[in-house]
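K.L.:
the amino acid sequence is not available; the structure is as follows:
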């Protein structure tokens, strides 16, 4: 019952990452993970009442709207000020509309402030940006920990090391653009821009629709239970320091056979510069599926990397189904890649059955 225990603790698994000087170096710490999982399961009965599962609209069947505008023509000039104005325990959909501009700030939506719709004016027009780096638990430009959250047409950027070649491994550090902790979260036409660890998909059920996600190393990572539909994945591994052979698109952290987490890519594209693996294992039961995705030549021929879980390859669920493009050639894939799924097995990873069993996506304010 992931929706119960994942919504109970505000920041249950913010494990720092160590510096990743080379593509095969271990940049994360796992020692606290078993304790955290046990704690979450034990704690679930005591905090179930704290979760907000539904959000209401006002009498006009609309959301209350707060305007953020840098020129002072709105209610607030900073995004965080608008978030702070939402009352704790909010159960009414509240729209925070952010007018065009580059907002240089770190924004956090804490647990206890659900039912927020954060809306920009276009992912190339409204950008929240920062340059925090070194520690994943403190570098994120944008963090959302509460349930029932929607973002539309807005970009989240960590500008550290983004857009230019990294000359030295001593200048290469984790830099998170967005950390996503809550359950029932949807991102529509959003951008996540960074270099390493761009999107920390920590936990909970998440839906990414027509998003742009960019990075070089582990730039979609964590233990979320997420569907990426019609998303453009832009690899920038060609900017890695000399001697770093390849990047990694995903680092999924499923911990057991009963862990519901996994990353499912439906349609969309994988393109960019350099070379990157479709994923490397961030847990002994790591699970990533590409279905109907166009894979360009940027995909490494081997496809997948076991990282430090070489003894667990039989547990991985790494699948490519009906993919096309030059990167979809599987003749040189690792021998332990999951070869196929039956129709019924594949259906279990549809949006409706994998994350939307209770219809929460359709119930959110569009």
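P.N.:
Nice, I can see it. As the structure is a computational prediction, the values presented were derived from the model and not from experiment.

K.L.:
please count neighbours and contacts with C-alpha atoms only from this point.
P.N.:
Fine.

K.L.:
can you pull out the strands in the stretch 1-150 of the chain?
P.N.:
Taking DSSP state E, counting those that start in this stretch as the test, the strands found in the stretch 1-150 of the chain are 64-68, 94-98, 101-104, 107-109, 116-119, 126-130, 142-144, 149-152.

K.L.:
okay, the angle between the second one and strand 64-68?
P.N.:
So the one you mean is strand 94-98. For strand 94-98 against strand 64-68, the angle by axes from the mean of the first three to the mean of the last three CA atoms, to 10 degrees is 20 degrees.

K.L.:
on contacts alone, who are the packing partners of strand 94-98?
P.N.:
When contacts are defined as 3 or more CA pairs under 8 Å, 6 or more residues apart in numbering; DSSP states H and E, strand 94-98 packs onto strand 64-68, helix 79-85, strand 116-119.

K.L.:
now, of the ones you listed, which is deepest in the fold?
P.N.:
Of all the helices and strands packed on strand 94-98, strand 116-119 has the most neighbours on average by mean count of other CA atoms under 10 Å, namely a mean of 24.

K.L.:
comparison target, given below:
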């Protein structure tokens, strides 16, 4: 079965500028439907063309009748502005708050585009909406990424043309992704701002491919380094580029469990901000976080803050395992007590008011 391929889109809605739990700009509260097993008020589903190359129109079906649109965007536009009820979107694009975007399988439900002109303009998927959930969807930017070779370099690509090409840019507060894929080479996932939760996701990339100022937990995710896509640069990349800029900034990337694998070599992260914060941790006895033998022994790079007299980074990789877990040459390590670590790996780090339990 050929995968469904959708083009680039932008979600325009309310933006919550997150500044800390004590100063949260309170956003729209979305209503669950207690009488629906999926907890949504109604479902918009899509019947794609028989072949993904076809330009045929999609048919949008709604529970209370059938509606046909000349474009997917027109179907999303049918949802009223200010919508406050959870609506499930099945296999299509959207730009409203309180939306559950759901595919049947992440391997076969793809949102794909090829763009690299500018970081802000290149994203295949941009979400400005708060209260957003995605399940079983793969977001792909195919610039220098051979999708069907799962990240192997495009044969016709210029060897020196690796540049910013974002697969997904997430601005909206209270956004959650379950069993989703994010595929690209450079700047794959722009975790820009807000509180986000990624569960059982796949993230491919080479340079800074998890980047931004989000306050996010990555729970049991698989991170795959594509050293073969940057062979012209020595095959050495960077997994994270977190941009926290002050002690008061609550943002940070927390990786709980999961696997770091791939080919080539990669640093765990480099500092995009003066107070960059990235934590890799798992205290599970039988299922510790696994590092493949691709991690650069120094692990963390100060990047443009090399000459700062005091390094304010919070970089730690505790309770990890695997052949890449050599800490003998680690440049930076912030040792956290069990209590301090618990404050980050517990869901309360991002859901103090329980927003995840209020999503379908």
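P.N.:
All right, it came through fine. Because the structure is a prediction, the values reported are computed rather than measured.

K.L.:
tm score of chain vs chain?
P.N.:
Here the TM-score for the pair of chains, by TM-score structural alignment, normalised by the length of structure 2, is 0.81; 316 aligned residues with a CA RMSD of 2.5 Å.

K.L.:
picking up where we left off before, of the strands of the stretch 1-150 of structure 1, which approaches residue 193 of structure 1 most closely?
P.N.:
Nearest of the strands of the stretch 1-150 of structure 1 to residue 193 of structure 1, taken as CA to CA: strand 126-130 at 9.0 Å.

K.L.:
what packs against that closest one?
P.N.:
Using 3+ CA pairs under 8 Å, 6+ apart, strand 126-130 of structure 1 sits against strand 101-104, strand 155-158.

K.L.:
output the residue interval of structure 2 matched by that strand.
P.N.:
Mapping strand 126-130 of structure 1 onto structure 2 (TM-score structural alignment) gives residues 109-113.

K.L.:
that stretch vs structure 1, average offset?
P.N.:
Here stretch 109-113 of structure 2, set against structure 1 after superposition, deviates by a mean of 0.4 Å using mean CA distance after the TM-score superposition for structure 1.

K.L.:
that older thread, how about a markdown table for the helices and strands packed on strand 126-130 of structure 1, with mean neighbour count added?
P.N.:
Below are these laid out as a markdown table (neighbours: other CA atoms under 10 Å):
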| stretch | mean neighbour count |
| --- | --- |
| strand 101-104 | 16 |
| strand 155-158 | 29 |
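
K.L.:
quick one: contacts for the corresponding residue of structure 2 for residue 95 of structure 1?
P.N.:
For residue 95 of structure 1, the aligned residue in structure 2 is residue 88 (criterion: TM-score structural alignment). Neighbour list for residue 88 of structure 2: 40-44, 99-102 [criterion: CA atoms under 8 Å, 6 or more residues apart in numbering].

K.L.:
distance check, the residue mapped onto residue 241 of structure 2 from structure 1 against residue 3 of structure 1.
P.N.:
Aligned by TM-score structural alignment, residue 241 of structure 2 pairs with residue 251 of structure 1. Noted for residue 251 of structure 1: a distance of 22 Å to residue 3 of structure 1, by CA to CA, to the nearest Å.

K.L.:
tell me which of these two has more neighbours.
P.N.:
Taking other CA atoms under 10 Å, residue 251 of structure 1 and residue 3 do not tie; residue 251 has more neighbours (29 against 18).

K.L.:
quick check: the more buried one touching residue 221?
P.N.:
Yes - judged on CA atoms under 8 Å, residue 251 of structure 1 makes contact with residue 221 at a distance of 4.5 Å.

K.L.:
would you map the strands across the stretch 101-250 of structure 2?
P.N.:
Going by DSSP E, counting those that start in this stretch, the stretch 101-250 of structure 2 shows strands at 109-113, 125-127, 132-135, 138-141, 168-170, 175-178, 181-183, 189-191, 195-199, 202-205, 207-212, 215-219, 222-226, 236-242.

K.L.:
give me the contact list for the last one.
P.N.:
This means strand 236-242 of structure 2. 205-213, 225, 227, 230, 252-253, 264-273, 276-278.

K.L.:
for the residue lying farthest from the centre of structure 1, give its distance to residue 119 of structure 1.
P.N.:
Distance from the C-alpha centroid of structure 1, by CA atoms, centre = their mean, peaks at residue 59 (33.9 Å). Using CA to CA, residue 59 of structure 1 is found at 21 Å from residue 119 of structure 1.

K.L.:
do residue 107 of structure 1 as well
P.N.:
In terms of CA to CA, residue 107 of structure 1 sits 14 Å off from residue 119 of structure 1.

K.L.:
one step back: of all the helices and strands packed on strand 126-130 of structure 1, which lies closest to residue 336 of structure 1?
P.N.:
strand 155-158 (34.6 Å).
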